[in-house]
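S.K.: just a sequence and a predicted model for now, questions to come.
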Amino acid sequence: MRVLAAMSGGVDSAVAAARAVDAGHDVVGVHMALNRSPGTLRTGSRGCCTIEDALDARRAADLLGIPFYVWDLSEDFVADVVEDFVAEYAAGRTPNPCVRCNERIKFAALLDKGIALGFDAVCTGHYARVLPGPRGPELHRAADAAKDQSYVLAVLDADQVAHAMFPLGDAPAKERVRAEAAARGLPVAAKPDSHDICFIPDGDTRGFLADRLGEEPGEVVDADGAVLGTHTGTYGFTVGQRKGLGLTRPAPDGRPRYVLSIEPVRRTVVVGPAEALRVDGLSAADAVWCAPRPAGPVEVHVQVRAHGEPVPAVVEATAGDGLEVALRSPLTGVAPGQTVAVYDGTRVLGSATVSATR
């Protein structure tokens, strides 16, 4: 097969490309330039889109003896990931930009371009597996549960899964991948993992949003509407948050308070006790299925965070692209805007975006 290997400049994507070469595929490496400031260096950065990353990807490709290109997808990234991130927070929701990047950049813009150029598959360093099934390729969790990244890939549809390749899905542990990289002489073998949000390298999400949305002062209130403090923008909060609430009055019982809901139109943040965060059901929209769409209620497991525990639930696809989720075990602190991924055992069935909780 002709394989387009997405090479971020990290150890995972380098080893994934190497394994694709070993498997006999015709591999071409590509680095996605997502940063609109290409001169950005890694110094002080916790992201994955620096000029040093592009150079690391090129060195790995040279060592593997494969062609290498840099594709500028920065305009797509800003429009589909960064601006979406800002708009979601402005609307009082909590998005996951890594999910959006996989959906709209790595497996939409990149895959579409690759297919148009005659490639058969896109190869990435994600920890997940594509396994053969009776009705076609299936997306499954990785063998290493600690590194499983199937949650952020649950937005892929069946056609995208059929054109995806995850050579690290069977890796028993990240340490083995690093050891393999070292044995291959890849210069990124000991390179630290990227983390946090790549386009907010200093980790100051509230400051990033304030620069783009400006100050929108409002009140922090309890469930009865009593004013407990003030804020400079509802975008600085997310459901379940405990710290940085700016409260001027302690709770009568002395217990911690958490963000229960965010009302951007009224510029209000509602706080309350931890037990008020427990939810038994979810409504979600924009459902995407990489398995056949359920014809009725089905017993499954759902996951609402990248490294969260899956919980048993009953899900039912509703009119359009809606999804109703009845939880068998309550979840805590689920925010509108989060992705709910649906699993049958290790298999990913699909996902949707949480619109409401109950």
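M.R.: Structure's in. What do you need?
S.K.: only C-alpha atoms from now on, for both contacts and neighbour counts.
M.R.: Fine.
S.K.: residue 331 contacts residue 280, doesn't it?
M.R.: Yes. With contact defined as CA atoms under 8 Å, residue 331 reaches residue 280; the gap is 6.8 Å.
S.K.: tell me which of these two has more neighbours.
M.R.: residue 331 (18 against 15; other CA atoms under 10 Å).
S.K.: you'd agree the more buried one is in a helix?
M.R.: No. When the secondary structure is assigned by DSSP: H, G, I helix; E, B strand; the rest coil, residue 331 falls in strand instead of a helix.
S.K.: next, count neighbours for residue 226.
M.R.: Neighbour count of residue 226, defined by other CA under 10 Å: 11.
S.K.: err, residue 202, not the other one
M.R.: Residues within reach of residue 202, counting by other CA under 10 Å, total 15.
S.K.: what's the nearest residue to it if we skip its chain neighbours?
M.R.: Of all residues beyond its chain neighbours, the one nearest residue 202 is residue 45 (6.3 Å), with distances taken as CA to CA, 6 or more residues apart in numbering.
S.K.: so where do the strands sit in the stretch 1-150 of the chain?
M.R.: Along the stretch 1-150 of the chain, counting by DSSP state E, counting those that start in this stretch, strands occupy 2-6, 26-33, 68-72, 121-123, 128-131, 138-141.
S.K.: got another, please set it beside the one above:
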Amino acid sequence: MALDHSDRLNSLGFAKPPAETRVVVAMSGGVDSSVVAAMLAEEGYDVVGVTLQLYDHGAALAKKGACCAGLDIHDARRVAEEMNFPHYVLDYENIFKDAVIDEFADSYLAGATPVPCIRCNERVKFKDLLETARDLDADCMATGHYIQRKMGPHGAELHCAADAARDQSYFLFSTTQAQLDFLRFPLGHLPSKDATRALAAKYGLSVADKPDSQDICFVPNGNYAAVIEKLRPGAADPGEIVHADGRVLGQHEGVIHYTIGQRRGLGIGGLEEPLYVVKLDVENRRVIVGPKDMLATRTVPVREINWLGDEPLGARKEWQVAVKVRSTRPPRDAVIRPRADGTAEVELLTAEEGVSPGQACVFYDSDGSRILGGGWIWRG
């Protein structure tokens, strides 16, 4: 006679034993996703590891410190062997180029400052890979992201990680409700990265001491301009550095070398006042500079909004929230005013500096814990 497990949920939230619960783990080859896979395997789940090959394998093999490279595929496979669960490598190179790399290059050429990691989560990992997990008859998909999924009165909610220093909510704002229902984030409650490494050591994983990746995976050494010049020959055409008052202060070697808010490396020394990049005029190949107070912004237009609130975004004329306009900044008090066309205007109660088109504006509840979604900053 079969046992009735309906009154008991397992650690992933299903009313059946772990052995009958299939979970696909997105494995980058790093310590975080490796610990997730090992933890779930040890708990007795039916774990299937999947690693994505996202860009040129030959070039990747020589490059350490970035996710999804050749060395990382090898590391993910080793963890699967150590913990005795199946592991697959999927070639997503074309999907990744079309969905992430090309837009990254075009955004930079348009004077924006893109965040490709968000697009990768949105268009590759939580879209195509998630569909692959469903095709494999998985009950859910788990990742090594530092974020928490909690059950609320209206269903699954997205909350910040317990460790604020590791929180990845800024990069996951575009996770939809349907995706959130299928996803699990087993590391979000951990107090620190040291706790993750301690688990890796406990499971005897070969990646326990592997360093964290720092760069965007397809941008070696953080050299964006070199990647864009390779993808878009002629992208680094020279032009003028112009003061906001109209004075030509110097020459530059391509707008793609500059970002909004940049102060160092402008090549226009000898001036009395410190100057910052306040605008990129791509059409005229001009870098506009000015004093710091020109960077202050209170009105932020956003589009491509993903909303995770309990009520529809358009149910109210205004929402009192907190927002992040950069991943490294704490949430600040703001008001969202939805528009009929699906965009919104965000008013920051305190002006922020360096708000840049192409970055994300992520919405949080007033105490900064729950993620209510977000959108992409544009010029308006």
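M.R.: Right, received. Where do you want to start? A quick note: this is a predicted structure, and the numbers were derived from the prediction, not measured.
S.K.: ok now stretch 162-180 of structure 1, how far from the chain's centre?
M.R.: The chain centre lies 18 Å from the centre of stretch 162-180 of structure 1; the measure is CA atoms, centre = their mean, to the nearest Å.
S.K.: quick one: the residues in structure 2 that it pairs up with.
M.R.: Mapped onto structure 2 using TM-score structural alignment, stretch 162-180 of structure 1 covers residues 181-199.
S.K.: buried stuff in the matching stretch?
M.R.: Residues of stretch 181-199 of structure 2 classed as buried by neighbour count (16 or more other CA atoms under 10 Å): 182-188, 190, 192-193, 196-197, 199.
S.K.: now swap in stretch 114-125 of structure 2 and tell me
M.R.: In terms of neighbour count (16+ other CA under 10 Å), stretch 114-125 of structure 2 has its buried residues at 114-116, 118-125.
S.K.: residues in structure 2 aligned with stretch 268-276 of structure 1?
M.R.: Equivalent residues of stretch 268-276 of structure 1 are located at 286-294 in structure 2, counting by TM-score structural alignment.
S.K.: quick one: end-to-end length of that stretch, please.
M.R.: Across its full length, stretch 286-294 of structure 2 reaches 17 Å end to end, with CA to CA, to the nearest Å as the criterion.
S.K.: do stretch 30-41 of structure 1 as well
M.R.: The first and final residues of stretch 30-41 of structure 1 sit 19 Å from each other (CA to CA).
S.K.: name the residues that touch it?
M.R.: With CA atoms under 8 Å, 6 or more residues apart in numbering as the contact definition, stretch 30-41 of structure 1 has outside contacts at 4-9, 49-52, 54, 57, 68-75, 77-78, 199.
S.K.: again, 7 Å this time
M.R.: 4-8, 49-52, 54, 57, 68-74, 77 (CA atoms under 7 Å, 6 or more residues apart in numbering).
S.K.: please say which position in structure 2 residue 237 of structure 1 maps to.
M.R.: Across the two structures, residue 237 of structure 1 finds its equivalent in residue 258 of structure 2, going by TM-score structural alignment.
S.K.: hey, which helix is longest across structure 2?
M.R.: If you go by DSSP state H, structure 2 has its longest helix at helix 70-83.
S.K.: which residue range of structure 2 does stretch 141-152 of structure 1 align onto?
M.R.: Residues 160-171 of structure 2 are matched to stretch 141-152 of structure 1 when aligned by TM-score structural alignment.
S.K.: which residues does that stretch contact?
M.R.: Under the criterion CA under 7 Å, 6+ apart, residues 117-118, 145-148, 188-192, 327, 362, 369-370 lie in contact with stretch 160-171 of structure 2.
S.K.: how about 6 Å then?
M.R.: Contacts to stretch 160-171 of structure 2, defined as CA atoms under 6 Å, 6 or more residues apart in numbering, come from residues 118, 146-148, 188-189, 191-192, 327, 369.
S.K.: how about stretch 84-98 of structure 1?
M.R.: Here stretch 84-98 of structure 1 makes contact (CA under 6 Å, 6+ apart) with 235, 262, 264, 336-338.
S.K.: can you pick out the most distant pair from those?
M.R.: For those, with distances taken as CA to CA, the pair at the greatest spread is 264 and 338 (17.1 Å).
S.K.: show me the longest strand that occurs in structure 2.
M.R.: strand 296-307 (DSSP state E).
S.K.: what element comes up after that one heading to the C-terminus?
M.R.: Taking DSSP states H and E as the definition, the helix or strand that follows strand 296-307 of structure 2 towards the C-terminus is strand 319-324.
S.K.: quick one: that next one to structure 1 mean distance?
M.R.: After superposition onto structure 1, the average distance of strand 319-324 of structure 2 to its aligned residues comes to 0.6 Å, using mean CA distance after the TM-score superposition for structure 1.
S.K.: helices or strands up against that strand?
M.R.: When contacts are defined as 3 or more CA pairs under 6 Å, 6 or more residues apart in numbering; DSSP states H and E, strand 319-324 of structure 2 sits against strand 332-338, strand 360-364.
S.K.: neighbours around the counterpart of residue 143 of structure 2 in structure 1, how many?
M.R.: Structural correspondence for residue 143 of structure 2 with respect to structure 1 (TM-score structural alignment): residue 124. A total of 25 residues lie near residue 124 of structure 1 under the criterion other CA under 10 Å.
S.K.: how near is residue 124 of structure 1 to residue 100 of structure 1?
M.R.: If you measure residue 124 of structure 1 against residue 100 of structure 1 using CA to CA, the figure is 16 Å.
S.K.: now swap in residue 355 of structure 1 and tell me
M.R.: Between residue 355 of structure 1 and residue 100 of structure 1 the distance is 16 Å, computed by CA to CA.
S.K.: nearest residue to residue 281 of structure 2 other than its sequence neighbours?
M.R.: On the basis of CA to CA, 6+ apart, the spatially nearest residue to residue 281 of structure 2 that is not a chain neighbour turns out to be residue 287, at 6.1 Å.
S.K.: likewise residue 64 of structure 1?
M.R.: With CA to CA, 6+ apart as the measure, residue 18 is the residue that lies nearest to residue 64 of structure 1, at 6.5 Å, once sequence neighbours are left out.
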